[in-house]
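Novice: Below are the sequence and a predicted model; questions follow.
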Amino acid sequence: MAAIVPRPSEERLVETRQRGMVDPYAGFDAFDFIRRAPSPEISAYVNHFWVVTWTDLAEPYEQRIVSHPTVNMTIAQDFHQIRGVIKGGFSYTMRGSGRVFGTRFRPGGFRPFLGRPVSELTDCFVEIGEMFGAAGSTLVEQVLTEPDAQAVIALTEKFLLGLEPKEDPLAEEVAALVAMVENDVSVTRVDELAARSGRSVRSLQRLFRDYVGIGPKWVICRFRLHEAAERVYQGLDLATLAAELGYTDQAHLTRDFTGAVGMTPAAYARLRSRP
């Protein structure tokens, strides 16, 4: 069993809050983004709440996302979904004025609500009302009509607690392991993570598929790509970065980066030269 490590500090969360957003600083000219910590009563399951709002956009703005190994519940006028881990990149186009309210669950944190392997949700979008019935549909209506973000968070916490989830030691274990991968860039191989966890590679793979929704190799690669995007944007040499992140060569990093981000590292680095 893995030792339970502390959750990332609020300072760490602030530092990394843009991770997963492609070209985030351009995006912040188009929309406002806030995140809020959950109350202690729901923090075993929820990582944070987030709200994106935009007003009177003259032109549509498309924000590309390089997803995290988490389940999200998202509510907007045009969709209200439970979203499993998305293996590829995806994007959302904002038009006019609008708001998206999201609940990001901790890795493993949605398993007590789902009651079955989270891998069943991977690359899937499920309507909140379909998953949670009339209570889920009522939550959607309440969120869409409530303008105050803090009130929306309170409604969502009340809804989730009303589902009576039971804390699960395996969910805590997997959350600790995912946090280890995110915060320690030296973790670059599944066998290293298995050794630290005290599990076999096969056992670790089963745990991740059941509770995270995807295998540990993908989780390691995804967090290293988040790191790469941030550091390429800051101007770090790609060959040096590839070596630090455990890639055998620069070409492999370029291939993975381009597939996830939608452009080569060199093109992404050039974005920082804009006014």
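Specialist: In hand now; what should we look at? Because the structure is a prediction, the values reported are computed rather than measured.
Novice: When you work out contacts or count neighbours from here on, use the C-alpha atoms and nothing else.
Specialist: OK.
Novice: Just the helices from the stretch 51-200 of the chain, written as ranges.
Specialist: 111-114, 128-145, 149-162, 169-183, 190-197 (DSSP state H, counting those that start in this stretch).
Novice: residues of the third one that come out buried?
Specialist: In terms of neighbour count (16 or more other CA atoms under 10 Å), helix 149-162 has its buried residues at Ala149, Val152, Ile153, Leu155, Thr156, Glu157, Leu160.
Novice: Export the helices of the stretch 51-200 of the chain to TSV and append columns for distance to Trp50.
Specialist: Shown next, in TSV, are these (distance: least, CA to CA, whole Å):
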stretch	distance to Trp50
helix 111-114	20
helix 128-145	13
helix 149-162	9
helix 169-183	19
helix 190-197	30
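Novice: Looking at those, which is nearest to Glu11?
Specialist: helix 169-183 (12.7 Å; CA to CA).
Novice: any idea how far Lys50 lies from Ala239?
Specialist: Wrong residue type there; residue 50 is Trp, not Lys. 35 Å (CA to CA, to the nearest Å).
Novice: Neighbour count: the two, which is higher?
Specialist: Trp50 (18 against 14; other CA atoms under 10 Å).
Novice: would JSON lines of the buried residues of helix 149-162 with distance to Ile128 be doable?
Specialist: Below are the buried residues of helix 149-162 laid out as JSON lines (distance: CA to CA, whole Å):
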{"residue": "Ala149", "distance to Ile128": "19"}
{"residue": "Val152", "distance to Ile128": "16"}
{"residue": "Ile153", "distance to Ile128": "16"}
{"residue": "Leu155", "distance to Ile128": "15"}
{"residue": "Thr156", "distance to Ile128": "12"}
{"residue": "Glu157", "distance to Ile128": "15"}
{"residue": "Leu160", "distance to Ile128": "12"}
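Novice: show me what contacts Pro107?
Specialist: Going by CA atoms under 8 Å, 6 or more residues apart in numbering, Pro107 touches Pro69, Thr70, Val71, Ala171, Val174, Ala175, Val178, Tyr211, Val212.
Novice: ugh, typo on my part, it should be Arg206
Specialist: In this structure, Arg206 makes contact with Gly215, judged by CA under 8 Å, 6+ apart.
Novice: repeat for Asp237
Specialist: No contacts exist for Asp237 under CA under 8 Å, 6+ apart.
Novice: want to compare, so here's the second one:
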Amino acid sequence: MELRDVRGLTDAVRSAGVDVVPYEITHVAPGTHLGIPSSTVTLIVDLCDGLDLTGPGLPRRTTFTCGIGELHREAFTVHHDGTQIGVQLDLTPGAVRRLFGVPVGELPSMLELDRIDAGFTRRLRDAVGEVPHPARRRAAFDVLVDQMSGRLAGPVGADPDAVRTWRQILRTHGTVTVSQLVEQSGWSARRLTGVFTAEFGMGPKQAARLVRFDTARRRLESGRSPGDVAADLGFADQAHLTREFTAFTGLPPTRFLRVRASEFAAE
């Protein structure tokens, strides 16, 4: 029997835009894998020797114990020695505001989370590090509940026009045009771009590209053909999809899928 019922708050944390994925990868060949751009912010709690990264905004190969960064438009390379153990938290921009009181647009490419909130970082790392792998998801949720219980009213401080624009981009899977967003907002393109960039670290056009790419990637990984994905998401043709995919990952779609399938080969 639980000492307290957190199901309601846990559901609220999920609805606020947080997903928690513990991982435990062992006995694979040392190598690299791609940290792919997406429409969520990735927070990694590493429980080994640190998350070893190269990529945008990092002057050199850098190790993080509990790393978080902006919404990325370029892939990172994760270097590993055959073992990776930790917890990945996927946070919407609104969840970043609720958890830490800052907009995604103020985050650098990558930094240690304790520079934003040392107390939360310590509680989260201790909680997931003190329990076995099957219990880490719940342990992380408990810490999130405590952090967010008084902040679930909404993304306090965010410009409402920026938030509405972001939600519209998500609803349309990034297929909405900037002119449509401007018309729906009732503001000038300059004003909307300004408040949106301050909140999300990129303009509406770049955000729509990111969300459309993210949607395309997920559909390709589910088995859809590049031609069908290109048609569904309003790309001019399959070649256009390939160019966008290469811009975000460094790889065309078919090669990307092959690389992803072979990233964690048995030792």
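Specialist: Happy to help now that I have it. Quantities reported herein were computed from a predicted structural model and do not represent experimental measurements.
Novice: re earlier: nearest approach to Gln77 of structure 1 belongs to which of the helices of the stretch 51-200 of structure 1?
Specialist: helix 128-145 (6.9 Å).
Novice: Give the buried residues for stretch 206-218 of structure 2.
Specialist: Ala207, Ala208, Arg209, Leu210, Val211, Arg212, Phe213, Asp214, Thr215, Ala216, Arg217.
Novice: hang on, I meant stretch 188-195 of structure 1
Specialist: Within stretch 188-195 of structure 1, the residues scored as buried using 16+ other CA under 10 Å are Thr188, Val190, Asp191, Leu193, Ala194.
Novice: Repeat that for stretch 75-92 of structure 2.
Specialist: 75-80, 82-92.
Novice: same question, stretch 46-53 of structure 1
Specialist: Neighbour counts over stretch 46-53 of structure 1 (16+ other CA under 10 Å) mark Val46, Asn47, His48, Phe49, Trp50, Val51, Val52 as buried.
Novice: So what does Thr26 of structure 2 match up with in structure 1?
Specialist: Alignment note (TM-score structural alignment): Thr26 of structure 2 maps to Asp56 of structure 1.
Novice: does Thr246 of structure 2 belong to a helix or a strand, and which?
Specialist: Of the helices and strands defined by DSSP states H and E, Thr246 of structure 2 is found in helix 238-249.
Novice: what's the mean distance for whichever helix or strand comes after that helix versus structure 1?
Specialist: Counting by DSSP H and E, the element after helix 238-249 of structure 2 in chain order, helix or strand, is helix 253-261. Superposed on structure 1, helix 253-261 of structure 2 shows a mean distance of 6.4 Å to its aligned residues (mean CA distance after the TM-score superposition for structure 1).
Novice: And the contacts of helix 253-261 of structure 2?
Specialist: Contacts of helix 253-261 of structure 2 (CA under 8 Å, 6+ apart): His33, Leu34, Leu220, Glu221, Pro226, Thr242, Phe245, Thr246, Thr249.
Novice: want to throw the residues you listed into a markdown table with distance to Leu124 of structure 2?
Specialist: What follows is these, written out as a markdown table (distance: CA to CA, whole Å):
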| residue | distance to Leu124 of structure 2 |
| --- | --- |
| His33 | 25 |
| Leu34 | 25 |
| Leu220 | 33 |
| Glu221 | 31 |
| Pro226 | 39 |
| Thr242 | 39 |
| Phe245 | 34 |
| Thr246 | 35 |
| Thr249 | 30 |
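Novice: What is the nearest of the buried residues of stretch 206-218 of structure 2 to Val45 of structure 2?
Specialist: Using CA to CA, these come closest to Val45 of structure 2 at Asp214, 22.8 Å.
Novice: got the contact list for Ala239 of structure 1?
Specialist: Counted by CA under 8 Å, 6+ apart, Ala239 of structure 1 has contacts Asp249, Gln250.
Novice: Gly50 of structure 2 too?
Specialist: Counting by CA under 8 Å, 6+ apart, Gly50 of structure 2 has contacts Thr63, Phe64, Thr65, Cys66.
Novice: Next one: the residue nearest to Ala12 of structure 2 when sequence neighbours are not counted from Arg97 of structure 2, what distance?
Specialist: Excluding the flanking residues, the one nearest Ala12 of structure 2 by CA to CA, 6 or more residues apart in numbering is Leu152, at 7.5 Å. According to CA to CA, Leu152 of structure 2 stands 10 Å off from Arg97 of structure 2.
Novice: Just give me the closest of the buried residues of stretch 46-53 of structure 1 to Glu120 of structure 1.
Specialist: Val46 (19.4 Å).
Novice: Touching, the closest one and Arg111? I think so.
Specialist: No - at 11.4 Å, Val46 of structure 1 and Arg111 do not qualify as touching, with contact defined as CA atoms under 8 Å.
Novice: Turn the contacts of Gly50 of structure 2 into JSON lines, columns for distance to Asp11 of structure 2.
Specialist: Output for the contacts of Gly50 of structure 2, formatted as JSON lines (distance: CA to CA, whole Å):
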{"residue": "Thr63", "distance to Asp11 of structure 2": "33"}
{"residue": "Phe64", "distance to Asp11 of structure 2": "29"}
{"residue": "Thr65", "distance to Asp11 of structure 2": "28"}
{"residue": "Cys66", "distance to Asp11 of structure 2": "24"}
